[in-house]
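J.: When you get a sec, could you give me coordinates for this:
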Amino acid sequence: MARKLFRRYLPSAAKVKDNPSLHFLGDLLHDPNLFHLNRHSVSVAFFVGIFIAFIPIPGQMPVAALAALLMRCNLPISVALVWLTNPLTMPAIFFATYQLGRWLLGVPPISVSLELSWEWLANEFVFIWKPLIVGSLLCGLIFGALGYIAIQIFWRWHVVKGWNKRKKRPKAVSPEALEKE
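T.: Purely as a prediction, here's the structure:
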C-alpha cells in the first residue's frame, strides 16, 4: 500500500517526539494526526511543504512545521518537502518566480549585479520584492495544488491496484468444501 512506501522513508513518531531539540513544543507533538499516513494527511502535507518551499523566507523548515501543526497534516513530510528549494535549486527557482511575478505585474526588467552579501540584499531587495513575492505565492499555490492532486491520484491508484491484485488471487478452499467433494 502507499502507506508502506511513505513509512519506509519517514522517521517514526516516537523518534520525532524523543528529539531533544523539539521538547519546547511540549504536547503539540502528541497529536496523532501529525504522523498519520493516510491519503488526506499526506496530500495536505505535500501541499504545505511545496507551498512553503516556494516562499522566499529564511527558516522554511520551522514554518512548514508550524503550518503542519495548524493544518494537522503529516509533519515529517511537510518539513522534508521544503528541501525542494535547497542551495542548489534556490537560485533557479527564485529567479523563475521573480520573472513570473515581473511578467504578471508588468514590471520592466532591471539590471542587477548579483552579489551574495547582506549589503546587496538590503539595497537591491526593495526593487525585486514585489515581483518575487507575487511569483513565489502563485507558484507555491499552483505547485502545492499539483502535489496535493498528484498524491490523491497516486494513493487512489495504489489502493485500486491492491484491490485488483487481491481479486486475482486464487481463493482458499475451506476444509468443509473439500469434504463435500
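
J.: rest of the way, CA atoms for contacts and neighbours
T.: Will do.

J.: Regarding this protein, what is its longest helix?
T.: The single longest helix within the chain, with elements called by DSSP state H, is helix 118-168.

J.: Check the offset of that helix from the chain's centre.
T.: Distance of helix 118-168 from the chain centroid (Cα atoms, centre = their mean, to the nearest Å) equals 7 Å.

J.: For the comparison step, fold the sequence that follows:
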Amino acid sequence: MPRKFLKKHLPSHESIRQNRFVRCFGTLLHHPNLWHLHRRSVAGGVAAGLFAGLIPGSNPVQFFFATLFSVLFKVNLPLAAFVTLYSNPLTIVPLYLLAFTLGRWVTGSELDNLQMLDPALLDKNISEWLPILTEYLTTYGKPLITGLVLLASLLAMCGYMLVRVAWRIYIIHARRKRARQQK
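T.: Sure, this is the predicted structure:
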C-alpha cells in the first residue's frame, strides 16, 4: 500500500531529471536509491525534505537542498522534494516563531520583545539602513539560526523514525493478514 500510493502520487524519474534546478546534478541522479521506494530510502527522503524545508529561501532553494541531501545520503529524491512543501506561506511564520523560541531557549538570549524594523527605512538609502539592519540581525539572528538548525534536525529525526516505525507496523499487519487469509 505505501509503495503503490507513493508511486501514484510522486513525480516520475524523468520529470525530475528534466527540472532546471535539478539538471545541474547530471549523472549523480542515476543512483537507484534515489528512485526506489523502500523503507530506508523513503524514511531518508522524508528526513531530507523536512530538514531542507526549513532552509531560508523559496521553494526552488529548498528543492535544491533536498536534492543535494538526497544525492549525498542516497535517499528517495522525489519524496524529499515533495516533503519540503510543508513550509509554505501558511506555515512558515509559526515554524520560524517556534525556531526563534527554541533558539532563544538554547542560547539563553534574553529578548523581552521583538521590535519591528521601521518601514520608513525603505525610503532611505542603503548607507542609512544597512547598519540598522545589521544590528537587528545580530540581535535576533543568532537565536533564529540556532533554532532553525535545531528544529530542522529535530523534525528530520522524528520524521525518519516515524516513517520507519509506521512502515514496519504496516508490514507486520500485512503479513498477519496474509497469514490469516492462507488458513
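
J.: Tell me the helices and strands packed up against the longest helix of the first structure.
T.: helix 2-9, helix 39-53, helix 90-105 (3 or more Cα pairs under 8 Å, 6 or more residues apart in numbering; DSSP states H and E).

J.: Any chance of CSV for those helices, columns mean neighbour count and distance to I77 of the first structure?
T.: Formatted as CSV, these follow (neighbours: other Cα atoms under 10 Å; distance: least, Cα to Cα, whole Å):
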stretch, mean neighbour count, distance to I77 of the first structure
helix 2-9, 12, 9
helix 39-53, 27, 6
helix 90-105, 17, 19
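
J.: Now for the nearest residue to H36 of the first structure once chain neighbours are set aside, how many residues are close by?
T.: Distances taken as Cα to Cα, 6 or more residues apart in numbering place N74 nearest to H36 of the first structure, at 6.2 Å, with adjacent residues excluded. Close neighbours of N74 of the first structure, defined as other Cα atoms under 10 Å, add up to 27.

J.: Map W129 of the first structure onto the second structure.
T.: For W129 of the first structure, the aligned position in the second structure is G141, judged by TM-score structural alignment.

J.: So what's the residue count around that match?
T.: Counted with other Cα under 10 Å, G141 of the second structure comes out at 15.

J.: try L10 of the first structure
T.: Neighbours of L10 of the first structure under the rule other Cα under 10 Å: 13.

J.: Check T89 of the first structure too.
T.: Using other Cα under 10 Å, the number of residues around T89 of the first structure comes to 11.

J.: Against L85 of the second structure, how distant is whatever residue of the second structure lines up with it?
T.: Alignment note (TM-score structural alignment): T89 of the first structure maps to T91 of the second structure. The gap separating T91 of the second structure from L85 of the second structure is 10 Å, by Cα to Cα, to the nearest Å.

J.: so H36 of the first structure, which of the three states?
T.: coil (DSSP: H, G, I helix; E, B strand; the rest coil).
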